[in-house]
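Trainee: predicted structure and sequence below. I'll ask about it afterward.
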Amino acid sequence: MGEISITKLLVVGVLIVLLFGTKKLRTLGGDLGAAIKGFKKAMNDDEKPAANNEASAERLSHKE
C-alpha cells in the first residue's frame, strides 16, 4: 500500500457520490452539521450554569 494521493481521494469521492447520490450526501451533511451545532451548544451550556444561577439569585433578590 502506497501513500494516499489526491487522485485516489478524487476517485473515492466520485465513487461515493455515484453510490449515494448528491441529495443523500447533502442531507447527511446537514444532519452532521446540526449534530455538531447541538454538541457545541451543550458544551457551552455546561460551562454557564454557575453564572446563570448567580444571575437568577440577583433577579430574585431585586424582586423581593
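Mentor: Noted; the coordinates are in hand. Just so it is clear, the model here is predicted, and its values are computed rather than measured.
Trainee: going forward, measure contacts between C-alpha atoms and count neighbours the same way
Mentor: OK.
Trainee: mind listing the helices for the chain?
Mentor: Using DSSP state H, the helices found in the chain span residues 6-20, 22-47, 49-63.
Trainee: tell me what the first one is packed against?
Mentor: Going back to what we said before, that points to helix 6-20. Using 3 or more Cα pairs under 8 Å, 6 or more residues apart in numbering; DSSP states H and E as the contact test, no helix or strand touches helix 6-20.
Trainee: comparison target, given below:
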Amino acid sequence: MGSFSIWHWLIVLLVVILIFGTKKLTNIGKDLGGAVKGFKDGMKDGTAPDEPAAPPQQVTANRVNDPNTVDVDAKTKS
C-alpha cells in the first residue's frame, strides 16, 4: 500500500504527457540537462585553480588635491 506499482507510474506519466505535451517535456529535459552539465563544468573548473588570485589593489588617499574628488564629510549645504 505504501509503494506504487509500475501501472501507477505509467498512468501518472500518461497524464503528464497529456497535460504538458511531448514538445514541452522535451524542452524541459534539454534545459535541465544543460543546467546540470553547466553546473558540473563549473564545479570542475572551480575545484583546483592553477595559481591563487591576486587580492584587489587597495585604494589610497593620495588624491587630496584632485578637483574631481569630493569629501562628503566636509561638504556642507549652504
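Mentor: Perfect, I can see it now. Not measured: the values here are computed from a predicted model.
Trainee: now mean neighbour count too, for the helices of structure 1, in a markdown table please.
Mentor: Output for the helices of structure 1, formatted as a markdown table (neighbours: other Cα atoms under 10 Å):
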| stretch | mean neighbour count |
| --- | --- |
| helix 6-20 | 11 |
| helix 22-47 | 12 |
| helix 49-63 | 10 |
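Trainee: any idea how far the residue most central in space within structure 1 is from Gly30 of structure 1?
Mentor: Centroid-nearest residue in structure 1, with Cα atoms, centre = their mean: Ile36, separated by 1.1 Å. Going from Ile36 of structure 1 to Gly30 of structure 1 by Cα to Cα, to the nearest Å gives 10 Å.
Trainee: try Glu47 of structure 1
Mentor: Distance from Glu47 of structure 1 to Gly30 of structure 1, by Cα to Cα: 26 Å.
Trainee: try Asn53 of structure 1
Mentor: 34 Å.
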